[in-house]
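# take this sequence and fold it.
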Amino acid sequence: MSGRPRTSIGTFGEIRLVDLGGKYVAETRFRDLDGRLRKVRATAPSARAVRSLIKDRLAARVGYGSGGLLRLSSPFAELAELWLEDLRTRDISEGTKENYRDDLRLHVRPFFASYTLGELTTGRVEVFLKQELAISYSRAKHSKTLLSMLFAFALRHDAIPRNPLEGTSDLTRPPNVVQALSLEQVQRIRASAAQWRTGPGVMGPRPDGTVRDVCEVLLGTSMRPGEVLALRPVDIVETKKGMVAHIQGTVVERKKSGCYRQDHPKTGASVRRIPVPEFAAQVIRQRLALMGPEQAEVTIFHNRYGKVLTLHNLRRTFRDIVKEAGLEGLGITPRWYRRTGATILARGIGVDAAAAFLGHTSTAITQKHYIELDTLVDQTPASILDRTLRPVDPDGTLLGQRVSDEEEDLLDELDGDDLQG
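The predicted model follows:
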């Protein structure tokens, strides 16, 4: 059966204009949320005035957003504020929440501030994402993820009829993006860290090698920086096959409370026991030898006052080390050690096993890989990392291989998940 297309809920049909001599009447039919079509009528002394009046009435009519929170005429800023309220109640880390707030404030909200929800078209979202992609792939990806959450929130409240992200172009990763450190870069940074501020003419106290040692443990374990800084003697166990570290906390930075050790890591999957390669284990043993039994719950890597070594100080010192290594301008941060480890493990034991080792998996995968490993930790990842990254006679075979699509996906997920550290 053919006929007139059905008017979508929350929308209206053709506006009819009638000149009654001295006044004008505009009329259309609006399909309400109960599915019924109802007339909407306006009267004004001129054609221009009546068109404006009926459009105002249609915009104000309850359509999407009958729950009283949002409607098509709501400004984007209103959606943003309601989403932020919802974000406060979500069971995710405070660091991730802060990153979402910053991305919204600095990147997403300024572009969409002048639009209502009804004006959030696929084309406008496409323009925004292209602008973000021109700045960096990572920034565009984070912005797209944030918009996806915002639009999903709007859909849950019947504020919009469809997700404007649908139909936008896929984000294309730029070619030749460096995903991990090369073996040469690893050795240059290692040498620079060992010599940092040790030459003649250095003003102030000489470094005690803490950041140098942190770099070795980051390199050997592929932990997040905050996880390494949170390690305590009580988290370290020596077994017949080698050292095992129990990751059960992280160091975090908060705008109001500063830097402190949090008694749980970033996610549930991040609570894990991992084998430590011998070159990193030696560093940890040397640090433990300087600590007394009463310091079992003091962080292994602490400042001269026994307090937590802050992420800010780690990043600042690491920047100086990278600069002295002649690698300034490449964007290398402590997180690159994790990406390097991920690359080696993905090629050595497979992407899924690498993700489990890195603490970046669903609960199901974590259980699959770690229920048994709680009592018997597989030393294979440590052997692969030790062979590839040890200071003397490292084997660069795995780092020399080409990047696979699965490996790129894993590294992208790591970058998105590990924003706070």
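# CA only for contacts and neighbour counts going forward, please
Noted.
# and the helices in the stretch 1-150 of the chain, which stretches?
47-60, 76-88, 94-103, 109-112, 122-135, 137-156 (DSSP state H, counting those that start in this stretch).
# out of the ones you listed, flag the one nearest Leu314.
Among the helices of the stretch 1-150 of the chain, helix 94-103 comes nearest to Leu314, with 17.2 Å by CA to CA.
# next, the angle helix 137-156 makes with that closest one.
Angle, helix 94-103 to helix 137-156, by axes from the mean of the first three to the mean of the last three CA atoms, to 10 degrees: 90 degrees.
# a markdown table for the helices of the stretch 1-150 of the chain, including mean neighbour count?
Output for the helices of the stretch 1-150 of the chain, formatted as a markdown table (neighbours: other CA atoms under 10 Å):
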| stretch | mean neighbour count |
| --- | --- |
| helix 47-60 | 16 |
| helix 76-88 | 16 |
| helix 94-103 | 16 |
| helix 109-112 | 15 |
| helix 122-135 | 17 |
| helix 137-156 | 18 |
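# same list (these) but as TSV, adding distance to Gly341.
Below are the helices of the stretch 1-150 of the chain laid out as TSV (distance: least, CA to CA, whole Å):
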stretch	distance to Gly341
helix 47-60	54
helix 76-88	32
helix 94-103	22
helix 109-112	35
helix 122-135	27
helix 137-156	20
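# how close does Leu389 get to Glu238?
Counting by CA to CA, to the nearest Å, the gap between Leu389 and Glu238 amounts to 21 Å.
# which residue packs closest to Val108, ignoring adjacent ones?
What sits nearest to Val108 in space, not counting adjacent residues and going by CA to CA, 6 or more residues apart in numbering, is Ser143, at 6.6 Å.
# and for comparison, fold this next one:
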Amino acid sequence: MARRTIDPGDWGDISAKKQSNGRWKATCRYRPWDGGELKPAGAWGATEEESKANLRRNVRDRLAHSDSEHEKITRDVRLSVLADLWLEEKALDPGCSAETLKQYRDEIEESADKRGDRAAIKIKPALGGYRWREAKSVVLDRHLKRLLELGYYEKAHRQKVILKGIMGLGARHLNVPNPMDNVARLRRAEERSGPRAADGATLTGLRSQMEDWLSGKAIPGTPAYRSGPKRSRLVLDASDLMLATGGRPGEVLAIRKVDCVPLDKDVDWTECRRWRVWFTGTIATDRETGKLYRKSKPKTKNSVGSVVVADFAVPTLIRLLAAAGDDPEAVLLTTRTGGLVSPRKLSGQLRKARGSNYAWVTPKTFRKTVGTRVKRKKGLDAAAEQLRHGSTVITERFYVDDPEDVADYTDALEEGWGGE
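Purely as a prediction, here's the structure:
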């Protein structure tokens, strides 16, 4: 009878023999996960069964030590375990920033913060109990559609990306197709209705409401200030600069004093009415310490550049420059204690200041508003340049809320049906 083939990560038949000292020795051969040559293994015990049990435990330990990840990824692995392994893999990827890794972790794991929303839908609580063989395409598809039904479009897209990575890790190790490949496509809100920019009336109303919020008044969706630290003007100042430049939140939060260049050469800088701002960095999180730092390059290579600040934000810029002191490297927008501000914190403050009347407004809305206004006045190429996009395709698809007016072609429609 032919000897059974031993697959990687497995061992052959175990035999045991009583030795001259009265103890039992069990032996077998096992094959490491790397698919190399068979290796011998042995273990002792007071009885035959004890020696075999000790040997099985020893071999498992050796295989786990040789490749613990392979041992864990089977068709019975739970998605909670697979998610942890995927996060470990992404942590080793130099192309995955600390901010991105934190966003992944926030979507996967339930928040430990007691102030967190316990009703928030996370991947582990929702899907972590499923085994790989149970997490079929229909299960994953149903989970994402549930998010869409609740109106969480961006969350659904983020979790789809994450689930594709998690299930892809299992698919690679098990040599099977990725179940996420058969999940229905999720169309972005922009693909359905186009980008939404704020018009003049919206901006006027929003700013007035944000001023009320800053003064401590109650606004729709946010109660009045009662106690604790006074509300910070940070969100208003950052909104001014985003609307005046089209900068991304992280880029605006990373503006230093040295990045601001006065264009009126014959007046003191405090009286200058024309300014150019350079975007040379963004706010990032250190992967090891979790602390914020100013990253010396923005989102893409095309993002490095400068724009002229719109006149309405010049007083805000001058006030921030004066408060920054004499250090040219000082960042303009900081916390009360002079620390850096993360884009996530800025978004959280905006959610409070915008209330329920402007719940659809996000920092990205300001960027879309800038792109839309420049496009209407100067054209699509100018809008792409203002937003520092490498292509007008991205600008037109995701940042311009400006339906085209069709030219007058009625002369081609006159014949027949009421025409001559």
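# now the TM-score, please.
The TM-score (TM-score structural alignment, normalised by the length of structure 2) is 0.58; 305 aligned residues with a CA RMSD of 4.5 Å.
# compare neighbour counts for Leu389 and Glu238 of structure 1 and give me the winner.
Leu389 (25 against 13; other CA atoms under 10 Å).
# map the more buried one onto structure 2.
Under the alignment defined by TM-score structural alignment, Leu389 of structure 1 is left unpaired in structure 2.
# surely Leu389 of structure 1 and Leu183 touch.
Yes: the pair Leu389 of structure 1 and Leu183 qualifies as a contact (CA atoms under 8 Å) at a distance of 7.4 Å.
# for the residue nearest to Val108 of structure 1, give me its contacts.
Ser143 of structure 1 makes contact with Asp103, Leu104, His107, Val108, Leu129, Glu132, according to CA atoms under 8 Å, 6 or more residues apart in numbering.
# map it onto structure 2.
In structure 2, Ser143 of structure 1 lines up with Gln159, judged by TM-score structural alignment.
# any chance you could map the strands in the stretch 101-250 of structure 1?
236-239, 242-247, 250-254 (DSSP state E, counting those that start in this stretch).
# and Ala306 of structure 2, that's in a strand?
Quick fix: residue 306 of structure 2 reads Ser, not Ala. Yes: under DSSP: H, G, I helix; E, B strand; the rest coil, Ser306 of structure 2 sits within a strand.
# quick one: contacts for it?
Arg276, Val277, Trp278, Phe279 are the contacts of Ser306 of structure 2 under CA under 8 Å, 6+ apart.
# number of residues surrounding the third one?
Under the neighbour criterion other CA under 10 Å, Trp278 of structure 2 is assigned a count of 20.
# residue in structure 1 paired with it?
Match for Trp278 of structure 2 (TM-score structural alignment): His246.
# nearest residue to its match in space, ignoring adjacent ones along the chain?
Arg273 (4.4 Å).
# quick one: what's aligned to that neighbour in structure 2?
Looks like Arg273 of structure 1 aligns to Gly305 there (TM-score structural alignment).
# Asp401 of structure 2 versus its match, what's the distance?
Separation of Gly305 of structure 2 from Asp401 of structure 2 (CA to CA): 24 Å.
# follow-up on the earlier one: can you lay out the contacts of Ser306 of structure 2 as JSON lines showing distance to Ser347 of structure 2?
Shown next, in JSON lines, are the contacts of Ser306 of structure 2 (distance: CA to CA, whole Å):
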{"residue": "Arg276", "distance to Ser347 of structure 2": "25"}
{"residue": "Val277", "distance to Ser347 of structure 2": "22"}
{"residue": "Trp278", "distance to Ser347 of structure 2": "22"}
{"residue": "Phe279", "distance to Ser347 of structure 2": "20"}
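# who's in contact with stretch 92-99 of structure 2?
Surrounding stretch 92-99 of structure 2, the residues in contact under the criterion CA under 8 Å, 6+ apart are Lys90, Ala284, Thr285, Asp286, Arg287, Gly290.
# can you do 10 Å?
Contact with stretch 92-99 of structure 2 is made by 87, 90-91, 101, 103-105, 283-292, 342, 344, as judged by CA atoms under 10 Å, 6 or more residues apart in numbering.
# re earlier: surely the match of Arg273 of structure 1 and Trp278 touch.
Yes: if you go by CA atoms under 10 Å, Gly305 of structure 2 and Trp278 touch, sitting 5.7 Å apart.
# grab the nearest non-local neighbour of Thr122 of structure 1.
Spatial nearest neighbour of Thr122 of structure 1, chain neighbours left out: Pro164 (4.6 Å); criterion: CA to CA, 6+ apart.
# and the one you found, what pairs with it in structure 2?
Using TM-score structural alignment, Pro164 of structure 1 pairs with Pro179 in structure 2.
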